[in-house]
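**Student:** build the 3D model from these lines:
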Amino acid sequence: MSYDHFPGDPFKQLQPVDETKGAAEVLKWAYDSFGDSIVYACSFGAEGIVLVDLISKVKENARVVFLDTGVHFKETYELIDKVKEKYPKLQIEMKKPSLTIDEQSEKYGPALWERNPNQCCYLRKVKPLEEVLTGVPAWISGLRREQSPIRSKTDFINKDDRFKSLKVCPLIHWTWDDVWSYIRLNGLPYNELHDQGYPSIGCQPCTFPTGSLEDSREGRWSGFDKTECGLHGRE
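**Tutor:** A predicted model of the protein is given here:
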């Protein structure tokens, strides 16, 4: 299966009844189909930790890419160190943008995220992922339908026009409670900021705590009509 000849989600009619709500079956299919060529782009949020654990049970040396924008919380970097220790065979790559923060400031002005967050996200997240996914037939994402209206139509397997690749989303049927039940049941490490009211954790300047879990993207890019960084469809 390829991007150009994608017939549609083969799991479209799947009624997941197993404890992973179809995630284990979809991941096995993904790694059987694409092997070493599939990439998991992980943000190391709560969903990311669940997927890391599920993926490690299917392919212990899977390739995991973190888009290291250079402005993440220290707690995020500390969590990545814990994950590397817990899953030593995973190939975790810290993908950096072509411009450092200082170089970006010189070219576009300081604190670009405060003036044009879409451009900042493109430079520090979208463009680096484009580089990672060049020639890659499929990638994995932790999107859940419950997260936001934009994500509510996500299928297990999606044709990704943005990156000319297939996007595999094993957790589409998981709820926020499902995610945390799995983390606690399996004693998984997680970002300590979740305990401080952050449901979704991205770059430090653009992420804020929120008391609402109805839309887990609510705490991102406060003050802007923006809930996505550009990796998953239109803003």
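
**Student:** from here on, contacts and neighbour counts on C-alpha atoms
**Tutor:** Noted.

**Student:** I140 reaches V39, doesn't it?
**Tutor:** Yes - contact criterion C-alpha atoms under 8 Å: I140 and V39 qualify, at 6.1 Å.

**Student:** find residues that contact each of these two.
**Tutor:** Counting by C-alpha atoms under 8 Å, 6 or more residues apart in numbering, no residue touches both I140 and V39.

**Student:** which helix or which strand is home to L79?
**Tutor:** helix 74-86 (DSSP states H and E).

**Student:** now that helix: buried residues?
**Tutor:** By 16 or more other C-alpha atoms under 10 Å, the buried positions in helix 74-86 come out as T76, L79, I80, V83.

**Student:** just checking, next helix/strand downstream of that helix?
**Tutor:** Once the chain leaves helix 74-86, the next helix or strand it forms, by DSSP H and E, is strand 91-95.

**Student:** for that next one, packing partners?
**Tutor:** Contact analysis of strand 91-95 by 3 or more C-alpha pairs under 8 Å, 6 or more residues apart in numbering; DSSP states H and E lists strand 63-67 as its packing neighbours.

**Student:** orientation of the strand it packs on relative to helix 74-86 in degrees?
**Tutor:** With axes from the mean of the first three to the mean of the last three C-alpha atoms, to 10 degrees defining the directions, strand 63-67 sits at 170 degrees from helix 74-86.

**Student:** packing partners for strand 63-67?
**Tutor:** Under the contact criterion of 3+ C-alpha pairs under 8 Å, 6+ apart, strand 63-67 touches strand 39-41, strand 91-95.

**Student:** mind doing that once more with 10 Å?
**Tutor:** If contacts are counted by 3 or more C-alpha pairs under 10 Å, 6 or more residues apart in numbering; DSSP states H and E, strand 63-67 sits against strand 39-41, helix 46-58, strand 91-95, helix 127-133, strand 138-140.

**Student:** tell me which of these is the most buried.
**Tutor:** Most buried of the helices and strands packed on strand 63-67, by mean neighbour count (mean count of other C-alpha atoms under 10 Å): strand 138-140, with a mean of 25.

**Student:** second input sequence below; structure requested for side-by-side comparison:
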Amino acid sequence: MRRYGPAVLLLLVGAAVLRISLFSALYLRYVQSGLRPYLIASAALLVLLGVAAGVRAAREVPDEDEDPHDHGHAHTTGPRLAWLLVLPAAALLLFPPPALGSYSAAREDAQRAAQGVGTFPALPTGDPVDLSVAQFSSRAVYDSGHSLKGRTVRLTGFVTHADGDTWYVTRLLVSCCAADATTSKVQVRGADAPPTDTWVTVTGTWHPKGRLGMSAAWPPVLDAKTVRQVKQPSDPYEKR
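**Tutor:** Next comes the predicted model:
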């Protein structure tokens, strides 16, 4: 059985990646949607290599002049350690980890340097207007035209908490994959806080605070009219 170790490992890793990329949308927890074809191709290649390694191992005939006991004794430690690599692959296959949430958001300090205050394009007509958390934050902190003033907006994200009754609707932004995720969040006022990591859609109006482009304006504030619990979207991250 020891000689089939590499084949089993390749098959497990390939099957795990196929599960999250071809047979579900779980891959969106880790990378952007545009990388899906590359994940599927890589996983398929790993499965083919695993099958080839298994066939090759099955065809190998032990050397009759070699003492099987000595051979096994000489290589006991290496193969046993190699089998440990099966554990993370099996874990990904059976128990894929959840998307990044409040813990990851809390690790990033809310430090925002002024990125240049200026005017933003006009918002679409009609209320409420759907915005990403990042879009709302950018307009609230940097828009000298105050395009959010008097408008009702709708934001969707997961709940994070601060001291006291302060809570936020939060999203993580990615450029390529979950490893480069950064946080965007909006403080919600006028509504009771749902539990941490609950996904919600919040409808409300912008509450101006601080000087544009300065740290006092961060995080922006939304006066809530309604807070509705929703399911986590298949793609939990916002794109830059």
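
**Student:** any idea what the TM-score is?
**Tutor:** TM-score for the superposed chains, counting by TM-score structural alignment, normalised by the length of the first structure: 0.22, backed by 88 aligned residues with a C-alpha RMSD of 6.0 Å.

**Student:** so which of the helices and strands packed on strand 63-67 of the first structure is nearest K28 of the first structure?
**Tutor:** Nearest to K28 of the first structure, of all these, is helix 46-58, at 6.3 Å by C-alpha to C-alpha.

**Student:** pull the longest helix from the second structure.
**Tutor:** helix 36-59 (DSSP state H).

**Student:** report the buried residues of it.
**Tutor:** In helix 36-59 of the second structure, the ones that count as buried by 16+ other C-alpha under 10 Å are 36, 39-41, 43-44, 46-51, 53-54, 57.

**Student:** now do the strands in the second structure.
**Tutor:** Ranges of strands in the second structure, per DSSP state E, are 129-130, 152-161, 167-174, 182-189, 199-207, 221-229, 238-239.

**Student:** and the angle from the fifth one to strand 167-174?
**Tutor:** Using the same axes, to 10 degrees, the inter-axis angle of strand 199-207 of the second structure relative to strand 167-174 is 110 degrees.

**Student:** point out the other helices and strands that strand 199-207 of the second structure packs with.
**Tutor:** If contacts are counted by 3+ C-alpha pairs under 10 Å, 6+ apart, strand 199-207 of the second structure sits against helix 133-142, strand 152-161, strand 167-174, strand 182-189, strand 221-229.

**Student:** out of the ones you listed, nearest to L87 of the second structure?
**Tutor:** Closest approach to L87 of the second structure among these (C-alpha to C-alpha): strand 167-174, 27.9 Å.

**Student:** what's the closest one packed up against?
**Tutor:** With 3+ C-alpha pairs under 10 Å, 6+ apart as the test, strand 167-174 of the second structure has helix 102-107, helix 133-142, strand 152-161, strand 182-189, strand 199-207, strand 221-229, strand 238-239 packed against it.

**Student:** reformat those as a markdown table; add mean neighbour count.
**Tutor:** Output for these, formatted as a markdown table (neighbours: other C-alpha atoms under 10 Å):
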| stretch | mean neighbour count |
| --- | --- |
| helix 102-107 | 14 |
| helix 133-142 | 22 |
| strand 152-161 | 24 |
| strand 182-189 | 23 |
| strand 199-207 | 21 |
| strand 221-229 | 18 |
| strand 238-239 | 17 |
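
**Student:** make CSV out of the helices and strands packed on strand 199-207 of the second structure and add distance to Y103 of the second structure.
**Tutor:** CSV is the format used below for those (distance: least, C-alpha to C-alpha, whole Å):
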stretch, distance to Y103 of the second structure
helix 133-142, 18
strand 152-161, 9
strand 167-174, 11
strand 182-189, 11
strand 221-229, 20
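
**Student:** looking at these, spot the one closest to I20 of the second structure.
**Tutor:** That would be strand 167-174 among those, by C-alpha to C-alpha, at 18.3 Å.

**Student:** what angle do that closest one and strand 182-189 make?
**Tutor:** Here strand 167-174 of the second structure runs at an angle of 160 degrees relative to strand 182-189 (the same axes, to 10 degrees).

**Student:** and strand 167-174 of the second structure, which residues are buried?
**Tutor:** Neighbour counts using 16+ other C-alpha under 10 Å place W167, Y168, V169, T170, R171, L172, L173, V174 of strand 167-174 of the second structure among the buried residues.

**Student:** circling back to that earlier point, which elements pack onto the helix holding L79 of the first structure?
**Tutor:** The contact analysis (3+ C-alpha pairs under 10 Å, 6+ apart) places helix 74-86 of the first structure against helix 46-58, strand 91-95.

**Student:** for the ones you listed, which one sits closest to S105 of the first structure?
**Tutor:** Going by C-alpha to C-alpha, the one of these nearest S105 of the first structure is strand 91-95, 19.5 Å.

**Student:** after the closest one comes which helix or strand?
**Tutor:** By DSSP H and E, the next helix or strand past strand 91-95 of the first structure is helix 101-108.

**Student:** okay, buried residues for that following helix please.
**Tutor:** By neighbour count on 16+ other C-alpha under 10 Å, the buried set for helix 101-108 of the first structure is I101, Q104.

**Student:** measure L67 of the first structure to K82 of the first structure for me?
**Tutor:** 17 Å (C-alpha to C-alpha, to the nearest Å).

**Student:** actually R115 of the first structure, not the one I typed
**Tutor:** Distance, R115 of the first structure to K82 of the first structure, by C-alpha to C-alpha: 34 Å.

**Student:** ok, V58 of the first structure next?
**Tutor:** Per C-alpha to C-alpha, V58 of the first structure is found 20 Å from K82 of the first structure.

**Student:** likewise V132 of the first structure?
**Tutor:** According to C-alpha to C-alpha, V132 of the first structure stands 24 Å off from K82 of the first structure.
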